[in-house]
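*Asks:* Sharing a model prediction with you, sequence too.
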Amino acid sequence: MTELGLPDGIRACLFDLDGVITETAVVHADAWRQTFNDFLRRRDGDSYRPFDETDYDEYVDGRPRADGVRTFLESRDIHLPEGDPSDPPDRLTVNGLGNRKNELLLELIRTRGVEAYDGTIRFIEAVRAAGLHTAVVSSSANCREVLRSIDAEDLFDARIDGIVAAERHLPGKPNPDTFLAAARDLGVEPKAAAVFEDALAGMDAGRSGHFGYVVGVDRVGQADALRAHGADVVVRDLADLGERS
């Protein structure tokens, strides 16, 4: 696998969606920022402390939607009722805030569109041509629709997303369970699978799951943090992996 920049023995590649396959991580961050800042402004008035990039990286990025809401609110010592997954987006519950974020996300995707990272698509095609299995592992409940929008659904042998995780009762990142489920679906041991992630929570999942190789994809200048959270290697684009071999 040296031509792909992967260690020998890797038989499967497990890819995060937002920020690794598609240029949607920034859209997610914008939706979270608007959701939380609207909530904080209503709660605290003009004295509110805004949700910022550090909050996104530490408490939200890569986590399932409700977990992101819960984790961020806990960091500010704010406690809301859990509510129900069907809560409307204006209800002040954990699920209500999460649904407001998803409403904003879908609106931003409709207005901005979705683009794939060309380097990632070429890398996945090379991985498949080399006979490796592939899976997409995302906390997003919109994963399948996003893949279809970029005509990439057929590039993956398995999909573990927010919907599948809920059906199987899998805890989300930073727990390794969704990546472990993808490896099982592909019929490989974790040590024979490589994880590709741009989120710190995803790095933690790759490390705690004892995967064979963990690749940090640095889109926003956080290479040191990705390494600190368990990346074996950090690249700006997956097209760079083969160049390192």
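*Replies:* Great, that's in hand.

*Asks:* drop to CA atoms for contacts and neighbour counts, all remaining ones
*Replies:* Fine.

*Asks:* For residue 186, list the residues it contacts.
*Replies:* 12, 133-135, 157-158 (Cα atoms under 8 Å, 6 or more residues apart in numbering).

*Asks:* which of those residues tops the neighbour count?
*Replies:* residue 12 (27 neighbours; other Cα atoms under 10 Å).

*Asks:* Residue 89: neighbouring residues, count only.
*Replies:* Neighbour tally, residue 89, other Cα under 10 Å: 19.

*Asks:* follow-up on the earlier one: quick one: which of the contacts of residue 186 is nearest to residue 32?
*Replies:* residue 135 (26.1 Å; Cα to Cα).

*Asks:* would the closest one count as being in a strand?
*Replies:* Yes - read with DSSP: H, G, I helix; E, B strand; the rest coil, residue 135 is one of the residues of a strand.

*Asks:* residue contacts, it?
*Replies:* Residue 135 sits next to 12-15, 156-160, 182, 186 when contact means Cα under 8 Å, 6+ apart.

*Asks:* want to throw the contacts of residue 186 into a markdown table with distance to residue 21?
*Replies:* Listed next are the contacts of residue 186 as a markdown table, based on distance: Cα to Cα, whole Å:
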| residue | distance to residue 21 |
| --- | --- |
| 12 | 16 |
| 133 | 16 |
| 134 | 12 |
| 135 | 12 |
| 157 | 15 |
| 158 | 15 |
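
*Asks:* Got another one to weigh against that:
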Amino acid sequence: MSASAPHHPESRQRCTVGSAPHSPLGLPAGAQACLFDLDGVLTDTARLHAAAWKEMFDKYLKARAEKEGQPFVAFDDVGDYDTYVDGKSRADGTRSFLRSRGIDMPIGASTDGVQEPTITGLGAAKNAMLLRRIRRDGVNPYPGSGRYVRAVRSAGLRTAVVSSSANYAEVLTAAGIADLFDTRIDGVTAQEQQLDGKPAPETYLAAATVLGVDPGGAAVFEDALSGVAAGRAGGFGFVVGVDRVGQGEELRAHGADRVVTDLGQLLTPVGPG
């Protein structure tokens, strides 16, 4: 599995997904590749991320409120998570939420540990809390997602994981689905290649390049509003919004061509929309 193959845009197979007919995979004819977000699309780890973000931010906000003699206002692991951090890198998510509270914090150094009052330090604290939860609670793939990815591969389509997480390998291995993907673009790759995170489309475009597929011939699968926006901004042929938390209308508003609550629903032939 490789994410560092050189970019050769001229080698992409030029094929724009058509609007009809739909295949047994629920995709328009002409689809050649499927690009999947990880947390909330393939595995149930979105809930672990939300809990870790809340644990980290509440600890920081409580200490700050006590120091400044201000009331403590907790991080909302639904509203704040969906609006400010879901689908984004740790640094971007941390910065985005803090700015919503009027807090401007330095990025810090890449070596900052969990005690440092920097964007990097808070991100490191969140990651440590997440890994504890993963090792304690385990990781479950969504059954419908596993069936769908296997059907995609059986049909001869290429597959990739595109995630802002730096823990993708541990999550996929724990979920038992690491062998289902031809490549991956994760948070580490994005940092190494200086790719802007979602809602910018760069990570998805990088995955398409590695697979040798034009964006118009690839489908994007996302549960985050920022990820759906990235799929639309990148000119991908089909964008599927996965609604795990009742935000179907928002997913459509951000550019999803179709919204499902489970990828298994796509295996039933349906009409456009």
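*Replies:* Done, it's in. All of these numbers come straight from a predicted model, not from anything done at the bench.

*Asks:* TM between them?
*Replies:* Scored against TM-score structural alignment, normalised by the length of the first structure, the superposed chains reach a TM-score of 0.98; 245 aligned residues with a Cα RMSD of 1.0 Å.

*Asks:* before we move on, the earlier item: tell me the one of the contacts of residue 186 of the first structure nearest residue 76 of the first structure?
*Replies:* Once Cα to Cα is applied, the member of the contacts of residue 186 of the first structure that ends up nearest residue 76 of the first structure is residue 135, at 35.3 Å.

*Asks:* what does the closest one align to in the second structure?
*Replies:* Using TM-score structural alignment, the partner of residue 135 of the first structure in the second structure is residue 160.

*Asks:* I'd say residue 175 of the first structure and residue 210 touch.
*Replies:* No - taking contacts as Cα atoms under 8 Å, residue 175 of the first structure lies outside contact range of residue 210: 11.6 Å.

*Asks:* higher neighbour count, these two?
*Replies:* Taking neighbours as other Cα under 10 Å, residue 175 of the first structure and residue 210 compare with residue 175 leading, 20 against 17.

*Asks:* how about the more buried one, what's its match in the second structure?
*Replies:* So, by TM-score structural alignment, residue 175 of the first structure is matched to residue 200.

*Asks:* any idea which helix or strand carries the most centrally placed residue in the first structure?
*Replies:* In the first structure, the centroid-proximal residue (Cα atoms, centre = their mean) is residue 62; its distance is 3.8 Å. Per DSSP states H and E: residue 62 of the first structure is located in neither a helix nor a strand.

*Asks:* residues contacting it?
*Replies:* 138-139, 173-174, 199-202.

*Asks:* picking that back up, could you count how many residues lie near the closest residue to the match of residue 175 of the first structure other than its chain neighbours?
*Replies:* Distances taken as Cα to Cα, 6 or more residues apart in numbering put residue 230 closest to residue 200 of the second structure, at 5.2 Å, once the chain neighbours are dropped. Using other Cα under 10 Å, residue 230 of the second structure has 26 neighbouring residues.

*Asks:* which SSE is residue 230 of the second structure in?
*Replies:* With DSSP H and E as criterion, residue 230 of the second structure is part of helix 225-233.

*Asks:* mean shift between the helix or strand that that helix is followed by and the first structure?
*Replies:* Using DSSP H and E, the helix or strand that follows helix 225-233 of the second structure towards the C-terminus is strand 238-242. On superposition with the first structure, the mean distance recorded for strand 238-242 of the second structure (mean Cα distance after the TM-score superposition for the first structure) is 0.4 Å.

*Asks:* Where does strand 238-242 of the second structure end up in the first structure?
*Replies:* Using TM-score structural alignment, strand 238-242 of the second structure pairs with 213-217 in the first structure.

*Asks:* now that stretch, how far from the centre of its chain.
*Replies:* 13 Å (Cα atoms, centre = their mean, to the nearest Å).

*Asks:* Give me the contact list for it.
*Replies:* 6-7, 10, 19-20, 191, 193-199, 203, 206-207, 223, 226-227, 230-238.

*Asks:* let's see 7 Å
*Replies:* Stretch 213-217 of the first structure has contacts (Cα atoms under 7 Å, 6 or more residues apart in numbering) with 20, 193-198, 206, 226, 231-237.

*Asks:* among those residues, which two are most distant?
*Replies:* Taking Cα to Cα, no two of the contacts of stretch 213-217 of the first structure sit farther apart than 193 and 236, at 20.6 Å.

*Asks:* now the strands: where do they sit in the first structure?
*Replies:* 12-15, 133-137, 158-160, 193-197, 213-217, 233-235 (DSSP state E).

*Asks:* Number of residues surrounding the aligned residue in the second structure for residue 11 of the first structure?
*Replies:* With TM-score structural alignment as the criterion, residue 11 of the first structure lines up with residue 32 in the second structure. Residue 32 of the second structure has 25 neighbours, counted by other Cα under 10 Å.

*Asks:* From residue 177 of the second structure, how far off is residue 32 of the second structure?
*Replies:* 20 Å (Cα to Cα, to the nearest Å).
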